[in-house]
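1. the sequence and its predicted three-dimensional model are supplied below.
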Amino acid sequence: MIRDTSAQDQTFSTPATAAPWKRWLWPGIAALVVVLAIGFAARAWLGASRSFDSARVRIAEVKKGDLVRDLAADGKVIAANSPVLYAISAGTVDLKVVAGDVVKKDQELAVIDSPELRSKLAQEQATLAGLEAEASRSLLDATLARAKASKETDQANIERQAAERDLQRYQRGYDGGAVPQIDLAKANDTLKKADISLANAQTDARLQGQGADLDARNKRLLADRQRAVVDEVQRQVDALTLRAPFDGQVGQVQATQHTQVAANAPILGVVDLSRFEIEIKVPESFARDLSLGIPAQLTSGSGQPFAGEISAVSPEVVAGEVNARIRFTDKQPQGLRQSQRMQARVVLDTRRNVIKVERGPFVEQGNGQAYVMDGSTAVRRPVQLGVSSLGEVEILSGLQPGDRVVVSGSDLFGDAERVSIN
């Protein structure tokens, strides 16, 4: 017998054939998920009129907390008192100091040589001397006029007394029959004439005295007027010497040594080192909230804080900003210099437990509308905004804590109601 391989063969039972639907179960599930995802994306795509990349917008979350309305700005140190001294007249300037010198009050800073002004002073002084001499002469003339009038009055009085005695003598002779009546009448006429002469002499004396006094007064007034002119010219001559108005430091020197300067030309400035202020630029939106006396905090380069307050607010808006000044209320840092930089912080108001969101361009551009995120879609929604600080803005209505708002980049959306953010 020929041996075969039957002894090596093994018999296996044939399994039942699997159901066809089981082979397509998992591929069907995967296909369904893909279809749903595509449908959801298509729904979002169809619901939004436009689509933008999320990198082109900034989204912030609405929160609840305290809103501090503060104002932070870089300030520049300026001198609160820094007058510029000018030339009172044209002349040659002789500088006694240089820029940066520390000076004391009334110290000579510069001298202007003005021959014209000094000559004018000499002329006015000579005119004054002449007018004062005339005034003195008018006083002497008044004294002489009154003496002459008094002499004439005395003579008239003596003549009246003599006429009165003659009338008395003629009256006794007439009573005794020794003097005719006509002589008595003449004596009486002579007395009346003497009375008239005395009255006229007294009137002339009074009028001459008044006239002499008036003339003397006029001459004195002319002299006083000229003295005022001399005092003014003398003041101008004294002003040729420029002196420090206070203890301080010489600032910018605008004249050159031993050169001719014109009248009213700036010579140099003096800085009061004891009084400095900080000038800041405030955005126009915050200018209406600033007022004199609002507390502020100033920080120097070392980080040390100094108390201050608003001392001035400009009424003019320049390039969307308003200039304001802050003065130190307690003490100021040592060694401050003009144009040095300092940090300024002004706390305007603090709102407790309010709904707020990060401030962005949507505050000015939204016109009462904001784009709120609904999944990956930004939906336009009306909102009411309250006060704002540099970094945050108060939400009065339209948003709730947890909402996500497009705070910048929404100007790209136009007037679309719904926008897809990829």
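-> All right, it came through fine.
2. for the rest of this, base every contact and every neighbour count on C-alpha atoms.
-> OK.
3. buried ones in the helix or strand hosting Ala42?
-> Using DSSP states H and E, Ala42 sits within helix 25-47. Buried residues in helix 25-47, counting neighbours by 16 or more other C-alpha atoms under 10 Å, are found at Ala44, Trp45.
4. from what I see, Gln234 and Leu121 are in contact.
-> Yes. In this structure, Gln234 is within contact of Leu121 by C-alpha atoms under 8 Å, at 6.5 Å.
5. helices or strands up against the helix holding Ala42?
-> In terms of contacts (3 or more C-alpha pairs under 8 Å, 6 or more residues apart in numbering; DSSP states H and E), helix 25-47 is packed against strand 418-421.
6. quick one: list the elements packing against the helix of greatest length in the chain.
-> Scanning the chain for the helix with the most residues, using DSSP state H, yields helix 115-176. Judged by 3+ C-alpha pairs under 8 Å, 6+ apart, the packing partners of helix 115-176 are helix 181-238.
7. by contact count, what packs against the helix it packs on?
-> Against helix 181-238 (3+ C-alpha pairs under 8 Å, 6+ apart) you get helix 115-176.
8. try this one side by side with the last:
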Amino acid sequence: MGFNTVCVLFLVLFYLGWSEQCSKGYPFEHYLGTRTPYRIVSNNSFHKIHYEGCTPKKVWMIIRHGTRNPSTSNIETINEKLPKIKSLILNSQNLPNDFIKNRDLDLFKKWKSSLDSEDNNLLAHEGEEEMLLIAERMQSRFPEVFENVYSNTTYKLKFTHSQRTKKSAYYFAAGLFGKQTAKDVWFPEPNKKDPILRFYKLCNKWEKEIKSSVKDRGEQKTFQETHFIEKVVEEVNEKLGLNELTISDISIMYITCGFETAWNKRSKSPWCTPFTEENLKVLEYMEDLKYYWQDGYGHELTYKQACPAFGDLVNHFDTTSAYPKAVIYFTHSGTLLKILAHLGLYKDNEALTASNYDSMSNRKWKTSLIDSFATNLALLLYDCSGTKKVLTLHQENIVKLPCCPDTDLCEFSKLTEYYQESIDRCDFEAMCNTSTINSSEF
């Protein structure tokens, strides 16, 4: 056997070993819910988007912060529980086995938490890169509105009262103008409860009656009592040669798998290794239930309260002034999901419940796809020979609004007609302070 043949054989074996180690034969990165890396769902094309006879004039864009660190409570749970679980795994007499190999045990041996409470929610390096690349790609697609010379007349950029959105805004600006210029970009002082960027923080009724009920007695909690979750607990214990892990333990393993996958493109988190594809689908659905009822279509108030943000979009496109060309907001998961539902995107024919997991495998409301880190929604206003039209992008992919299901460019007049109730009847105070909740009709 010649030298070249040996080299090729080595590379093939290395690749197969790495591939098996990274995926165990399935794309585990596709089932990580709101911690899904943006690189999994993004449109990475830099090609200019062009429609004959049409010129982009303005953009309204809202962006979830990039990949971040866990919350304080998650960091504390990770630091408390996972070292103990790691010890149980490494001391198990039942490992290695057909599922957990020596290389998986090596990953566990090397693993240790590098976070403490002060690191909570901070933007991670991957989040910085996500923002830079989104900005560069959007500028390449729409150079007419994403100008590469900064002016606070041309651009309105705003972030919420958090480090992760502030840093996301800076790195997005760096993608547009370069890091040196980005340091001089002017941002308005953030509000703790911004009426456009984080409207739900001002909605007392939603906070007290919907968010709390979802957490305490919602469909997600009911789903945790089903045989689907029971089976996940049983199978994960079996694979790890244990019998004491609970759904609480497995949930923090799933959460850590998500964060560490988002942070690292090239190395695998050991906390992903105990899950089969079906296990991850069940855990993903458990998370989807939470966000469907808390931030999606579960209650009318949840998505109707997004009308101030939608009104901000309409006002930006409706004004006769050519400036600012670009309105770009940096916010959070809760804002993006409510706006997506307000627009009628990703609405399933039936509600997600604890009892219909089997029939919802092809659901549209899938947070791994629609609410990854750095999730973004962009609407662009075009002048098409005197007619105003709107192009909508989600995750940088063109999507069609319900009012224009057959065309990319939707006439602005048709859009405003379709969402007329949101524009004319946006009584935020009334809807957020009354005492009754209306569930959505399905």
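-> Done, it's in. All of these numbers come straight from a predicted model, not from anything done at the bench.
9. what's the TM-score for these two chains?
-> Once superposed, chain against chain, the TM-score is 0.15 (TM-score structural alignment, normalised by the length of the first structure); 110 aligned residues with a C-alpha RMSD of 7.3 Å.
10. the longest helix of the first structure vs helix 181-238, what angle?
-> Put simply, helix 115-176 of the first structure runs at 170 degrees to helix 181-238, going by axes from the mean of the first three to the mean of the last three C-alpha atoms, to 10 degrees.
11. where exactly do the helices run in the stretch 301-442 of the second structure?
-> With DSSP state H, counting those that start in this stretch as the criterion, the stretch 301-442 of the second structure has helices at 307-318, 333-342, 367-370, 412-418, 420-424, 428-433.
12. show me where the stretch 201-350 of the first structure has helices.
-> 284-287.
13. mind listing the strands for it?
-> 241-243, 248-253, 260-261, 266-271, 276-283, 295-299, 305-313, 321-328, 341-358 (DSSP state E, counting those that start in this stretch).
14. closest one to Val229 of the first structure among the ones you listed?
-> strand 241-243 (19.6 Å; C-alpha to C-alpha).
15. which elements pack onto that closest one?
-> strand 108-113.
16. which elements pack onto the strand it packs on?
-> strand 91-95, strand 241-243.
17. I'd like the next helix or strand past the first one.
-> Stepping forward along the backbone from strand 91-95 of the first structure, the first helix or strand reached (DSSP H and E) is strand 102-103.
18. what count of nearby residues applies to the closest residue to Glu277 of the first structure other than its chain neighbours?
-> In space, and not counting its chain neighbours, Glu277 of the first structure is closest to Arg327: 4.7 Å by C-alpha to C-alpha, 6 or more residues apart in numbering. As a burial measure, Arg327 of the first structure scores 24 neighbours (other C-alpha atoms under 10 Å).
19. how close does Arg327 of the first structure sit to Asp70 of the first structure?
-> 18 Å (C-alpha to C-alpha, to the nearest Å).
20. same deal with Val346 of the first structure?
-> In terms of C-alpha to C-alpha, Val346 of the first structure sits 5 Å off from Asp70 of the first structure.
21. am I right that Lys57 of the second structure sits in a helix?
-> No. Counting by DSSP: H, G, I helix; E, B strand; the rest coil, Lys57 of the second structure is located in no helix; its state is strand.
22. surely it meets Tyr382?
-> Yes. Between Lys57 of the second structure and Tyr382 there is a contact under C-alpha under 8 Å: 5.5 Å.
23. neighbour count winner among these two?
-> Tyr382 (25 against 20).
24. run a quick neighbour tally on the spatially closest residue to the more buried one that is not a sequence neighbour.
-> Nearest residue to Tyr382 of the second structure, sequence neighbours excluded (C-alpha to C-alpha, 6+ apart): Pro56, at 4.2 Å. Close neighbours of Pro56 of the second structure, defined as other C-alpha under 10 Å, add up to 22.
25. surely Pro56 of the second structure meets Leu380?
-> Yes. Applying C-alpha under 8 Å, one finds Pro56 of the second structure in contact with Leu380, separated by 6.5 Å.
26. so what's the residue nearest to Glu277 of the first structure up against?
-> Arg327 of the first structure sits next to Phe276, Glu277, Ile278, Gly308, Glu309, Ile310, Ser311 when contact means C-alpha atoms under 8 Å, 6 or more residues apart in numbering.
27. can you check Glu411 of the second structure too?
-> Thr387, Lys388, Lys389, Val390.
28. narrow those residues to just the buried residues.
-> Here, 16+ other C-alpha under 10 Å leaves Lys388, Lys389, Val390 buried among the contacts of Glu411 of the second structure.
29. coming back round to it: just send the helices and strands packed on strand 108-113 of the first structure back as TSV, with mean neighbour count and distance to Val35 of the first structure too.
-> Output for these, formatted as TSV (neighbours: other C-alpha atoms under 10 Å; distance: least, C-alpha to C-alpha, whole Å):
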stretch	mean neighbour count	distance to Val35 of the first structure
strand 91-95	20	92
strand 241-243	20	93
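30. kind regards, and thank you for your time.
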